[in-house]
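1. 3D model of this:
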Amino acid sequence: MMNGVLRGLTWLTCLVYLDDIVVYTKGGVERHILELATVLERLSAAGLTLKLKKCVFAAKVMEYLGHELSSNGVRPAAWLVTAVSEFPRSTYPIEVKRFVHLAGYYRKFIETFGSIMQPMTRLLKQDDEWEWTEAQEFAFERVKAALTTMPLLVYPDFTLPFCLVTDASKVGLGACLMQDQGRGW
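-> A predicted model of the protein is given here:
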């Protein structure tokens, strides 16, 4: 329903996930107020109301769906990075599965994530004997270290060219749409 009400505004002025809306602006406060007013008018016309205590206005940084959003870009939420970095070494397959899924939520922030995690995902196969080796330990620590650097994904600048970077190995396959915005690849 929310996507229908805000059709034409999503990905230009706002993001919608279920009943959550993030209104964002590339510009000053005046423009933000106009775009916010447009979103609020659409909601009102559809007979929808907001709970004021759940609203946050004019935030420079906010957390949304486990990510920290700012004008600089998107990074993993600090509390979830802490959860990954403090995750104990697995002693049972179910614990490996929990870690793989938790870390996998942030795969877009870690280059060659699939290849790095291969020793751990191999432990999830039913037909393999479960054994935590140096390979699993290395993967476990490497993913935790990569996330604790708080990597930042910057927003695309559609006036600049993009580069499609691909990579493949015996254990992984990946692709990334990259852009040099003056900070290097």
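2. Could you use CA atoms for every contact and neighbour count after this?
-> OK.
3. and residue 48, how far is that from residue 6?
-> 12 Å (Cα to Cα, to the nearest Å).
4. Which one's more surrounded, the two?
-> Higher neighbour count among residue 48 and residue 6: residue 6, with 20 against 12, using other Cα atoms under 10 Å.
5. give the contact list for that one.
-> By Cα atoms under 8 Å, 6 or more residues apart in numbering, the residues touching residue 6 are 39, 42-43.
6. Surely residue 75 and residue 64 touch.
-> No. Look at residue 75 against residue 64 with Cα atoms under 8 Å: they stay out of range, at 10.4 Å.
7. neighbour count winner among the two?
-> With neighbours defined as other Cα under 10 Å, residue 75 and residue 64 compare such that residue 75 has more, 22 against 15.
8. Show me where this structure has its strands.
-> Along the chain, counting by DSSP state E, strands occupy 14-17, 20-23, 61-64, 67-70, 74-76, 163-168, 173-178.
9. Select, out of those, the one closest to residue 55.
-> strand 20-23 (9.4 Å; Cα to Cα).
10. Residues contacting that closest one, please?
-> Strand 20-23 has contacts (Cα under 8 Å, 6+ apart) with 13-16, 35-36, 39.
11. can you check stretch 136-146 too?
-> 84-85, 89, 103, 110, 113, 116-120.
12. Weed out the non-buried ones from the residues you listed.
-> With burial judged by 16 or more other Cα atoms under 10 Å, the buried subset of the contacts of stretch 136-146 is 84-85, 103, 110, 113, 116-120.
13. Grab the longest helix from this structure for me.
-> For the chain, the helix with the greatest residue count under DSSP state H is helix 29-45.
14. Pull the contacting residues for residue 92.
-> Residue 92 touches nothing, counting by Cα under 8 Å, 6+ apart.
15. how near is it to residue 124?
-> For residue 92 relative to residue 124 (Cα to Cα), the value is 10 Å.
16. Another for comparison:
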Amino acid sequence: LKSGYWQVPVSAADIPKTAFCPGNGFPLYEFVRMPFGLHDAPATFQKLMEDILGDLPFVKIYLDDILIYSPDMETHVRHLREVFERLSAAKITLGASKCDFAMEEIAYLGHIYDKYGVRPDPDRVRCISEWPIPETVGDVRRFMGLVGYYRAFIPRFTAMAKPVQELVSRCADQPDNVRAYWGNEQQRSFEALRSALAGLPALA
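-> So this is what the prediction gives:
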């Protein structure tokens, strides 16, 4: 989309809530279009896009990123037309420079989509496989956050991740910079998770 958030008008009653002053001697400014940085802006924009396109089974939406997938080119053209018509009716504008059409393979939200299905982005897989041994609670949380994003691709993920996940749970109240206890169980779990994504087939 072209300047996605800016396409959403702020209701008249809420415009004063966006007021800001850039400094002494400057007037007060207010947003009439939804800016970045408002607490509920992402949720508001996601809901808008879901209201417009969410019922279409061939569309995935994440904020201003729209993925349209089809079994063949003829169907893809029909799908594109329907999406364009809905966006036009909602007065949502696309940015041509941000659009890719008729792609046989595309990276989207850390995944690769193609005719075979969906698989983790190889760059993310490489990042996981080369992840250094965690030293702090924050390191452990970041690793589990990344590898957990791909749990659907890892058979028996819950059992494999249990020792590290239990460590995360035990340290729930600890700040990120606290040194993490790291024993043999955690190391085995960590090594299994690091290598689990390599060579996995795509999910249909």
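17. So after superposing, what's the score?
-> For these two chains in superposition, a TM-score of 0.75 is obtained (TM-score structural alignment, normalised by the length of structure 1); 151 aligned residues with a Cα RMSD of 2.0 Å.
18. Inside helices: which ones of the buried ones among the contacts of stretch 136-146 of structure 1?
-> Filtering those for helices - DSSP H - leaves 84-85, 103, 113, 116-120.
19. Grab the nearest non-local neighbour of the residue lying farthest from the centre of structure 1.
-> Farthest-out residue of structure 1 from its mean C-alpha position, per Cα atoms, centre = their mean: residue 129, at 32.9 Å. Closest residue to residue 129 of structure 1 apart from its sequence neighbours, by Cα to Cα, 6 or more residues apart in numbering: residue 123 at 7.6 Å.
20. any idea what that neighbour aligns with in structure 2?
-> In structure 2, residue 123 of structure 1 lines up with residue 167, judged by TM-score structural alignment.
21. if I line the two up, what does residue 140 of structure 2 land on in structure 1?
-> Under the alignment (TM-score structural alignment), residue 140 of structure 2 pairs with residue 96 in structure 1.
22. Touching, its match and residue 120? I think so.
-> Yes. Counting by Cα under 8 Å, residue 120 is a contact partner of residue 96 of structure 1 at 6.9 Å.
23. returning to what we had before: show me what counts as buried in the longest helix of structure 1.
-> Per 16+ other Cα under 10 Å, helix 29-45 of structure 1 contains these buried residues: 32, 35-36, 39-40, 42-43.
24. So which other helices or strands are in contact with it?
-> Counting contacts by 3 or more Cα pairs under 8 Å, 6 or more residues apart in numbering; DSSP states H and E, helix 29-45 of structure 1 is packed against strand 20-23.
25. Please identify the residue in structure 2 that aligns with residue 85 of structure 1.
-> Superposed on structure 2 with TM-score structural alignment, residue 85 of structure 1 falls opposite residue 129.
26. meant to ask about residue 163 of structure 1
-> Per TM-score structural alignment, there is no equivalent position to residue 163 of structure 1 in structure 2.
27. Mean deviation, the longest helix of structure 1 versus structure 2?
-> Averaged over the aligned pairs, helix 29-45 of structure 1 sits 1.3 Å from structure 2 after superposition, using mean Cα distance after the TM-score superposition for structure 1.
28. In CSV: the buried residues of helix 29-45 of structure 1, plus distance to residue 25 of structure 1.
-> CSV is the format used below for those (distance: Cα to Cα, whole Å):
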residue, distance to residue 25 of structure 1
32, 5
35, 7
36, 9
39, 12
40, 15
42, 17
43, 18
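29. before we move on, back to that, could you report the neighbour count for the residue nearest to the match of residue 85 of structure 1 when sequence neighbours are not counted?
-> Nearest in space to residue 129 of structure 2, with sequence neighbours left out and distances taken as Cα to Cα, 6+ apart, is residue 194 at 4.6 Å. By other Cα under 10 Å, 20 other residues sit near residue 194 of structure 2.
30. what residue of structure 1 takes the place of residue 194 of structure 2?
-> So, by TM-score structural alignment, residue 194 of structure 2 is matched to residue 144.
31. ok, residue 81 of structure 1 - contacts?
-> 147-148, 150 are the contacts of residue 81 of structure 1 under Cα under 8 Å, 6+ apart.
32. returning to what we had before: now compare the contacts of strand 20-23 of structure 1 and name the two farthest from each other.
-> Using Cα to Cα, those span at most 14.6 Å, a distance reached by 16 and 35.
33. For the residue nearest in space to the middle of structure 2, give its distance to residue 86 of structure 2.
-> Nearest residue to the geometric centre of structure 2 (Cα atoms, centre = their mean): residue 109, 4.9 Å. To residue 86 of structure 2, residue 109 of structure 2 is 23 Å away according to Cα to Cα.
34. Where do the helices of structure 2 begin and end?
-> In structure 2, the helices defined using DSSP H lie at 41-53, 73-89, 122-129, 137-148, 157-170, 184-196.
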